[in-house]
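Novice: The following comprises the amino acid sequence and a computationally predicted model.
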Amino acid sequence: MENGIFIGGGGADYAEPQHLLLNYANRHGLIAGATGTGKTVTLQILAESFSARGVPVILADVKGDLAGLGQSGSEGFKLHDAFMDRAGRIGFSDYAYRSFPVTFWDLFGQKGHPVRTTVAEMGPLLLARLLELTEAQEGILNIAFRVADEQGMALLDLKDLQALLVWVGENRKDLSLRYGNVSTASIGAIQRRLLVLEGQGGDKLFGEPALELHDLFLTDDAGLGRINILAADTLMQSPRLYATFLLWLLSELFEELPEVGDPDKPKLVFFFDEAHLLFEDAPKALVDKVEQVARLIRSKGVGVYFITQNPADVPDDILGQLGNRVQHALRAFTAKDRRDLRHAAENYRDNPRFVIEDAIREVGVGEAVTSMLERKGIPGMAERTLIRPPSSQLGPIDEGTRAALIAGSPVAGKYDRTVDRESAFEILQARAAQAAAEAEEAERAEEEAEMAEREYRSARRYSGARVSRSSSRSISSRSRSSRSDSVGTAFAKSFARQLGTQSGRAVVRGILGGLFRGR
């Protein structure tokens, strides 16, 4: 089909060939099924098909299997005969082995190009979700972001946020009058969560150079869309970090891309694997935001496909917007499993040739109940479909091949080195240094005044010399002026003097955050 991508068919036994129409591919989709039923292969063949039509793709490689997209399948593969047999059964006459252009990304910078964002770009809502903050703690985080904006302090990495939170704590009385209560207990809780995040490797997510979105929309010289593969096998050890990062990326696409209406094909397709992690214990505000993004991002030419074990993992309001569906087998061992199975079957258009609930329970590995949007966006009738075999390598690639693909990437070298420009941490550090210098100057001036006073008294006591009334008046005036200054700025001078002494240096560390003493 000219304007569609081939998903599979049913051979001579049943089912019409299934095609995903490109002009409806941005109406989103769902790939669901129990573990081991073929979800990953379905994701792989969809990524191949979109790439072949010039559509860039973003996906997460949770198990390391999808790296094979960058290398061609081969006749020596043990499933070669099975692949060829299936291609023949479903009428896939154009089937051939080939590789696809890939760009590897890795938050930790080990299996791909480093991918970063800044604390400011992440924003308080997603950071609060990432740190699992309470409503009160999220409020303080919002205050910190507001202060940073008002004072022109860039929030780039975790040390910026940590330093700013300490400053907020030091100035909590003034800030509480303006923004509401700022408690040290809540600030301490946020700082502890930041330490945990740092220990999980989350500090590598924040910094510069930040990811430029246009690097996700590249095509190769032949016009094939590049498949952006995020290495997530290590990242999945911190599931909240994984889900929040992908949600941030999706929200950035939503915010930055212009409206394009209904294009002939998507500008980008985004696959969200392990989608249940996005919605587990998610506050309503976050679910509402995801729903808004899913509803509106299609008009910006982006298709979003959720991959999860059970359709029940996705809230109904979002599930209702997923027009293209591939449902692999679901098991029904418990009462809850049977309820979920009925719920999954109810989301399909009935087919008089079979009972959908039975079909979802009975389909084998590599087989699915599918429903694709038809002309005018009407949901297609449910069909039992044998999924087409992949053209690229099934399974992981060796480290040498991965290194070669990374070195040949169009963004090679662009994100490798971090840049630490002036931001909140450096600004607060400079302010503390300036305060220390001013404190030393004030202390020096006061000591000089006190010394002059002592010299005057000593001269009267031991020499009996008559000091001119004008000199006495001048010295006394200087002393009184110094004392008057000290009284008038008692808090500032006292605090500043501390900054200039050995104990003052400890206060400087307090301003910048005691968390950094061990650095």
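Specialist: Ah, there it is.
Novice: okay, CA-based contacts and neighbour counts for the rest of this
Specialist: OK.
Novice: Next, the contact list for M122, please.
Specialist: M122 makes contact with W248 under the criterion C-alpha atoms under 8 Å, 6 or more residues apart in numbering.
Novice: Next up, a structure to set beside the first:
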Amino acid sequence: MSTKEAFFAHIEKGYTAKGDTITMGAAMLEGEAVTNALVKVPLKTLNRHGLIAGATGTGKTKTLQVIAENLSDKGIPVLLMDLKGDLSGLAQPSPGHPKIDERHSKIGIPFEPKNFPVEILSLSEQDGVKLRATVSEFGPVLLSRILDLSVTQEGIVAVIFKYCDDNKLPLLDLKDFKKVLQYATDAGKKEFTKDYGRISTSSTGTILRKVIELEQQGADLFFGEKSFDVDDLTRIDENGRGYINIIRLTDIQDRPKLFSTFMLSLLAEVYSTFPEQGDSDRPELILFIDEAHLIFKEASKALLEQIESIVKLIRSKGVGLYFVTQNPTDVPDAVLAQLGLKVQHALRAFTAKDRKAIKLTAENYPISEYYDTKEVLTSLGIGEALISALDEKGRPTPLAATLLRAPMSRMDVLTDSELNAVIGSSNLVKKYNDVIDRESAYEMLNEKIEKAEKEAEREAERSSSRRTTSSRRRSTRQNPVIKVLTSATFIRGVLGVLKKVIR
């Protein structure tokens, strides 16, 4: 048996699955694709999370696009974070190209242009389905993690939430939270001290400043109603294909706190509402987090622990998380260890630090008799990647340098008219884009303070009136001493004494 035949058998055996799969491309040997040596990933293991990494321009976004398309075709909904604005083309079919035909001929699978059901979502003022959550839904623990609060400050946030629960004050947006925070150390100080203990003004001042910082990154647009129902991410179209939900994040790249706030809120909501799946044959939802370093870059230790915990637990709900970043070292080791599928595009070694990173990356992959992993990592071309997955029994598959298939949809952005057509036909836009500002903690406390102030004014007026009346009574009543001195009895007595003296 020749080396090529042995390699083909090696790949075929390692990537054979009894259940449904998605095809990534064909394995490569000595820099050339081995036709029909197909690299397939079982749907059963896609909730074990994954990583798509590689230097700029090596094809990470197109790999993401390929996986999303194949999942949609299998009836599995997808959520994509689009920070660069180049994923909306999924809504239109690929125009095709001779180089694409040549690539697929080498792989051994036909190329079929397709468009996919797409929903455009937005966290900011950009057009699309508005994603919102109330402060109450966010909860005191997650809010404290995002604000990076101390233990004492976390306790105050918990008290604020408890007070609102006890007094039926809806916490919907950040102005509600700020109002209760101010009330606790101002007009409502006695009320809070009596029922919940004294609250330090310096601590509430610190919390307030951190809330304002969050607002400045645009979080005031995120907190509020109508809350987005995460079940709407799992829709299937009339042809049985999963919706590809694309969140436009092009205008918040420089606001990582808002991005991480949204991500943690979404993951927490998905985890709390999705039912347990057990050992399912297919995932319920796959989330791709592009530019993943933005989540981890400025995250506190407490926030990282929260992310790690969610990554470990959420796969039992049938949800897979895929991190897209330039270097695997951008992802914390505790998270990296949870990722079953790794698609590693080329890395470039320009510095000693780069060479060290390549060495560390190579050690994350299974040893292969067919590849020198460190060498392959720097020699991969555009649209080529090292792939390591899990088989249906959860075992690592053989390492495969892969010529990746091309996206079936357009590898470019939609025009403004095309984008408007997608948004205009959305049922979710009609459901979520009307802003609701119902009576909540802000209005209720303002009303309570106003009533208290009016009552205080009336009491002050009554007190003033009583003082005035009392003063008038004192002015018209004769002084007792003067009264005695001017009385007839007193005068007569004095005159009698004087007469005796004279005599």
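Specialist: Now that the structure is in, tell me what you want to look at. From a predicted model like this one, the values you see are computed outputs, not experimental measurements.
Novice: Need the TM-score between these chains.
Specialist: The TM-score (TM-score structural alignment, normalised by the length of the second structure) is 0.85; 456 aligned residues with a C-alpha RMSD of 2.3 Å.
Novice: In which helix or strand does the residue most central in space within the first structure reside?
Specialist: Centroid-nearest residue in the first structure, with C-alpha atoms, centre = their mean: F245, separated by 1.9 Å. Assigned by DSSP states H and E, F245 of the first structure falls within helix 239-256.
Novice: List of residues touching the next helix or strand after that helix?
Specialist: Counting by DSSP H and E, the element after helix 239-256 of the first structure in chain order, helix or strand, is strand 268-272. Strand 268-272 of the first structure has contacts (C-alpha under 8 Å, 6+ apart) with 26, 43, 50, 55-60, 217, 246, 250, 301-307.
Novice: ok, back up a step: the residue nearest to the centre of the first structure corresponds to which position in the second structure?
Specialist: Aligned by TM-score structural alignment, F245 of the first structure pairs with F262 of the second structure.
Novice: Now that match. Nearest residue, chain neighbours left out?
Specialist: Nearest residue to F262 of the second structure, sequence neighbours excluded (C-alpha to C-alpha, 6 or more residues apart in numbering): F222, at 7.9 Å.
Novice: Tell me which residue of the first structure matches up with that neighbour.
Specialist: By TM-score structural alignment, F222 of the second structure lines up with L205.
Novice: residues in contact with that match?
Specialist: Residues in contact with L205 of the first structure, defined by C-alpha under 8 Å, 6+ apart, are 107-108, 115-118.
Novice: got the residue ranges for the helices in the stretch 101-250 of the first structure?
Specialist: Remark: helices assigned in the stretch 101-250 of the first structure by DSSP state H, counting those that start in this stretch are 119-131, 135-150, 158-170, 172-179, 184-199, 239-256.
Novice: which residues touch G381 of the second structure?
Specialist: Contacts of G381 of the second structure by C-alpha under 8 Å, 6+ apart are 58, 346.
Novice: what's the helix or strand for it?
Specialist: Short version, using DSSP H and E: G381 of the second structure is in no helix or strand.
Novice: Please identify the residue in the first structure that aligns with it.
Specialist: So, by TM-score structural alignment, G381 of the second structure is matched to G364.
Novice: what's the answer for P93 of the second structure, then?
Specialist: Here P93 of the second structure is matched to S72 in the first structure, going by TM-score structural alignment.
Novice: again with S300 of the second structure
Specialist: With TM-score structural alignment defining the correspondence, S300 of the second structure maps onto P283 in the first structure.
Novice: and that match, how many neighbours?
Specialist: 10 (other C-alpha atoms under 10 Å).
Novice: still on that earlier bit, which stretch among the helices of the stretch 101-250 of the first structure is buried most, on average?
Specialist: helix 158-170 (a mean of 23; mean count of other C-alpha atoms under 10 Å).
Novice: Give me the contacts around that helix.
Specialist: The contact list for helix 158-170 of the first structure, computed with C-alpha under 8 Å, 6+ apart, reads 119, 144, 148, 154-155, 175, 182-184, 187, 191, 194, 203, 206, 423-425, 428, 510-513, 515.
Novice: With stretch 339-349 of the second structure instead?
Specialist: For stretch 339-349 of the second structure, the external contacting residues (C-alpha under 8 Å, 6+ apart) are 45-46, 48-55, 58-60, 327, 354-355, 358, 376-390, 396.
Novice: if I pick D337 of the first structure, what's in contact with it?
Specialist: Counting by C-alpha under 8 Å, 6+ apart, the residues that D337 of the first structure touches are R331.
Novice: Just give me the match in the second structure for it.
Specialist: Match for D337 of the first structure (TM-score structural alignment): D354.
Novice: Can you tell me the SS state at that match?
Specialist: The three-state label given to D354 of the second structure by DSSP: H, G, I helix; E, B strand; the rest coil is helix.
Novice: returning to what we had before: any idea which of the helices of the stretch 101-250 of the first structure gets closest to A232 of the first structure?
Specialist: For A232 of the first structure, the closest of the helices of the stretch 101-250 of the first structure is helix 239-256, at 7.6 Å, according to C-alpha to C-alpha.
Novice: what about the closest one, how far off from the second structure?
Specialist: Its matched residues in the second structure lie on average 1.4 Å from helix 239-256 of the first structure after superposition (mean C-alpha distance after the TM-score superposition for the first structure).
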